[in-house]
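K.L.:
got a structure for you, letters missing:
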């Protein structure tokens, strides 16, 4: 059974496996005789990953039990050894049994929790499904909290996650294709799509990019995201990550493709547009009027998060004449004694807020939020009293930080936080013209950017009127009978 040639020697096969993984203390070899015959057999399993109770009750006990006296030896013996087919069909009460012929195929499965069964007289081994893993219970997603909606989130178990997709509803078109990723530490990855909805070219492109992943280990879906995205130089995420099965199902219904990796609760959705990153599943669970207003509020919050500090710098440093007279007098009065120009003043506060935000995330949960709030208040008040920054800037930075929290996707908010500093430097050099120039360059980048062939700025560019029903507005459900035109789906209608 070696990788080079098959061997009928029971002892040699066991020795080959011992040389490969026998030095591990958690790998167990159990040799015994089948029934009351002279046929030798051996089980190989990993402690902690394999279900020991299942092995003892349904494999060892069954194999070592005496055969009924009514059985004729010709029914279970071939060339003096117990028939492999008899063992599979009459003894083992295991749901999944796979025959393997090489050590290279056997060892990864054993180390993943399966049990290998060697039977004397046969060159191939049997892999028995005995995997037992301790997994986290299904809980509400932490990163995507909703007021109204399912309280179910993915876990670190791939089988649990695929089962959550299946449990959404009876759907024979839901297709799950399994891949192996990682050269040294192999993991299972699943590509999910609806085969009667998703565009065939999109599915093949996803499979192609996943097949090109060449890396030792894939510990989290973030690795997959970075290896399959279109433009790694762009600050914008071109793959959407989510912990919510309902978001994944909704994306599949639109003709998109999902990628699930074993060991992480975050699934990936492709292709993605920028507008998707400002949408929440709750938009569809509430009525269309409040959902539309909240969605418009998010787009406004995204603009504030991106441009407000830059606008403050440009107006204070270059265009105070554009500010109403009473307001500019008030601002000038509050800035008396501040030794820094507007850019340095804004950078001090923005960097302080970013440090506080990062510290709040990394600290233990009981003290993280409290530290962030108290730290922000103390630093802001102390900075104003010390004359380092003006009170107006504290308000600007606070509104900017709060606006960034209104963005549903963390990585989208992160991209805007990075670009905010670029906008600030641009405004400090060219004033309001710099802000406008920065915004034009940003829009041109968004227009050029694509995610798996779909324009990132769609449906704004290229303009598709039908898709605007679920863009900045969320129209009534009875008006959204068509799937997004940008997806080029096989079935364009949501309802038959």
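P.N.:
It's in. What you see is a predicted model, and the numbers here were worked out from it, not measured in a lab. Numbering: from 1, shown residues only.

K.L.:
C-alpha only now, for contacts and for neighbours.
P.N.:
Noted.

K.L.:
burial of residue 123, as a residue count?
P.N.:
19 (other C-alpha atoms under 10 Å).

K.L.:
how many residues are close by the nearest residue to it once chain neighbours are set aside?
P.N.:
Nearest residue to residue 123 in three dimensions, chain neighbours excluded: residue 8, at 4.6 Å (C-alpha to C-alpha, 6 or more residues apart in numbering). Look at residue 8: counted by other C-alpha under 10 Å, it has 14 neighbours.

K.L.:
how much space separates residue 8 from residue 17?
P.N.:
As judged by C-alpha to C-alpha, to the nearest Å, residue 8 and residue 17 stand 14 Å apart.

K.L.:
next up, a second structure to put side by side with the first:
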């Protein structure tokens, strides 16, 4: 084993050296060519003469300076390009503004400082930056005789508008959700947090895709060590492409071999803003509406944004119901297997007689019976998700009813088991976070095996193993089961319970150790003062 580990380490070092050499060769700086024709030919060659690369050439000034405008059709907003780039240059040329300029350099400086009527203008000196700018949707102006180019922000194209989130639906609360545009997602957060300390850092991840990734946090509220750790993990990512935030989540999480998610994801701007105010870091990936939040803990996946929009007593009741559904989804079939197989004495006599009568003609043991029904239910659920929306729900519901009734009439399963599996499946939908619900579905089968082998003792053993695993997990160095393990009394106001909002005077201690007290003094409302004031007025 020792020699095998040494061999694996040598192979990893070889791969790292090869990748470092390749990355160093790819990142060689390459300047623009002085001749315009040469730059345009290189662009056409590098992009494979792509038909969506639009090139418009014209001349400016008395000396007939050769100029070319380059942008990508579909990524750049044509209206902005035509009105604020081309029209600006053509109008100035028609007004003979450029004829009064004495040199090509003065024309270049005039265009950079005065001619373009768009918000952001930059000077490009490197070839890789030029290609990336064009493929990002911006417009580039190339000049003959210059080793510099001018770029203007013209990103646009067809994007999905702001719609209601599909995975985290609430009855009361904001109805806007993140979209696939990183600029739109950043603006949705800034619209809620109008604070100059809200920091935004941009980077590109993916050697081929060059996907834009934004990191947002509140300076002075977020833990600087955690922010540095997030930056470090993002910069150490070496991958060809990032197509969804799930790529980033898997590459930056603390523990890989665990079914529990250690990075929270949401498509609700209000949820992301609330976590920013608590000191967490938000990671936005271009091309996906799901935003990552770190660090996280286990209890975040059982909380909903609507918990803070309802009265606290209603929120407490709903949370208790949610936790009950979580345990039913996790242990429901296993308890049925353990009771009917090993612990019949725990069942009341009338119920035991009824169960025995139902199972009289069933040819399978309880474990096989439950396994068949659970697998059938999972297949129906997956088929309902993948089928078209118009018939997906109908097929899953009708298929479940028909399959359960047919299985009972055929004598393959008992009626009580169909009820247990149905309640278990419905309970799994009560978990607000889809990735946590998947983890529960996976562990349900493991607990069923232990229950069929050892009964309640097996359930207790696997429960202890799961609890120990949860307590050992970390999310960017923060204990996954905090604030229960370790136990922090001041943070219990928003863990299992949801106390009144006026009690939220401190931020989570393990996440933020610098700025614990929230700004503003919150006091409990005092209705008696209002009554006294009314009496005085009367």
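P.N.:
Okay, I see it. Keep in mind the model is a prediction, meaning the values are calculated, not measured.

K.L.:
need the TM-score from the superposition.
P.N.:
Remark: TM-score between the superposed chains equals 0.96 [TM-score structural alignment, normalised by the length of structure 1]; 493 aligned residues with a C-alpha RMSD of 1.8 Å.

K.L.:
if we can go back for a sec, how about the residue nearest to residue 123 of structure 1, what's its partner in structure 2?
P.N.:
Following TM-score structural alignment, the counterpart assigned to residue 8 of structure 1 within structure 2 is residue 34.

K.L.:
element containing that match, please.
P.N.:
Per DSSP states H and E: residue 34 of structure 2 is located in neither a helix nor a strand.

K.L.:
OK, contacts around it?
P.N.:
Counting by C-alpha atoms under 8 Å, 6 or more residues apart in numbering, residue 34 of structure 2 touches 144-147.

K.L.:
could you pull out the helices in the stretch 251-400 of structure 1 for me?
P.N.:
Using DSSP state H, counting those that start in this stretch, the helices of the stretch 251-400 of structure 1 run over residues 282-285, 288-317, 325-334, 342-362, 368-385, 391-405.

K.L.:
among those helices, which is nearest residue 424 of structure 1?
P.N.:
When these are compared by C-alpha to C-alpha, helix 288-317 sits nearest residue 424 of structure 1, at 4.3 Å.

K.L.:
that closest one vs structure 2, mean deviation?
P.N.:
Its matched residues in structure 2 lie on average 0.7 Å from helix 288-317 of structure 1 after superposition (mean C-alpha distance after the TM-score superposition for structure 1).

K.L.:
need the helices of the stretch 251-400 of structure 1 in a markdown table (columns: mean neighbour count and distance to residue 254 of structure 1).
P.N.:
Shown next, in a markdown table, are those (neighbours: other C-alpha atoms under 10 Å; distance: least, C-alpha to C-alpha, whole Å):
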| stretch | mean neighbour count | distance to residue 254 of structure 1 |
| --- | --- | --- |
| helix 282-285 | 16 | 14 |
| helix 288-317 | 21 | 19 |
| helix 325-334 | 13 | 49 |
| helix 342-362 | 17 | 34 |
| helix 368-385 | 16 | 37 |
| helix 391-405 | 18 | 27 |
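
K.L.:
so which of these comes closest to residue 221 of structure 1?
P.N.:
helix 342-362 (20.3 Å).

K.L.:
which elements pack onto that closest one?
P.N.:
Using 3 or more C-alpha pairs under 8 Å, 6 or more residues apart in numbering; DSSP states H and E as the contact test, the elements touching helix 342-362 of structure 1 are helix 288-317, helix 368-385, helix 391-405, helix 410-430.

K.L.:
so which bit of structure 2 is that helix matched to?
P.N.:
So helix 342-362 of structure 1 sits over residues 366-386 in structure 2, by TM-score structural alignment.

K.L.:
again with stretch 400-417 of structure 1
P.N.:
Counting by TM-score structural alignment, stretch 400-417 of structure 1 falls onto residues 424-441 of structure 2.

K.L.:
show me what contacts residue 90 of structure 2?
P.N.:
Contacts of residue 90 of structure 2 by C-alpha under 8 Å, 6+ apart: none found.

K.L.:
that one matches what in structure 1?
P.N.:
Aligned counterpart of residue 90 of structure 2 in structure 1: residue 64 (TM-score structural alignment).

K.L.:
helix, strand, or coil at residue 216 of structure 2?
P.N.:
Following DSSP: H, G, I helix; E, B strand; the rest coil, residue 216 of structure 2 is assigned to strand.
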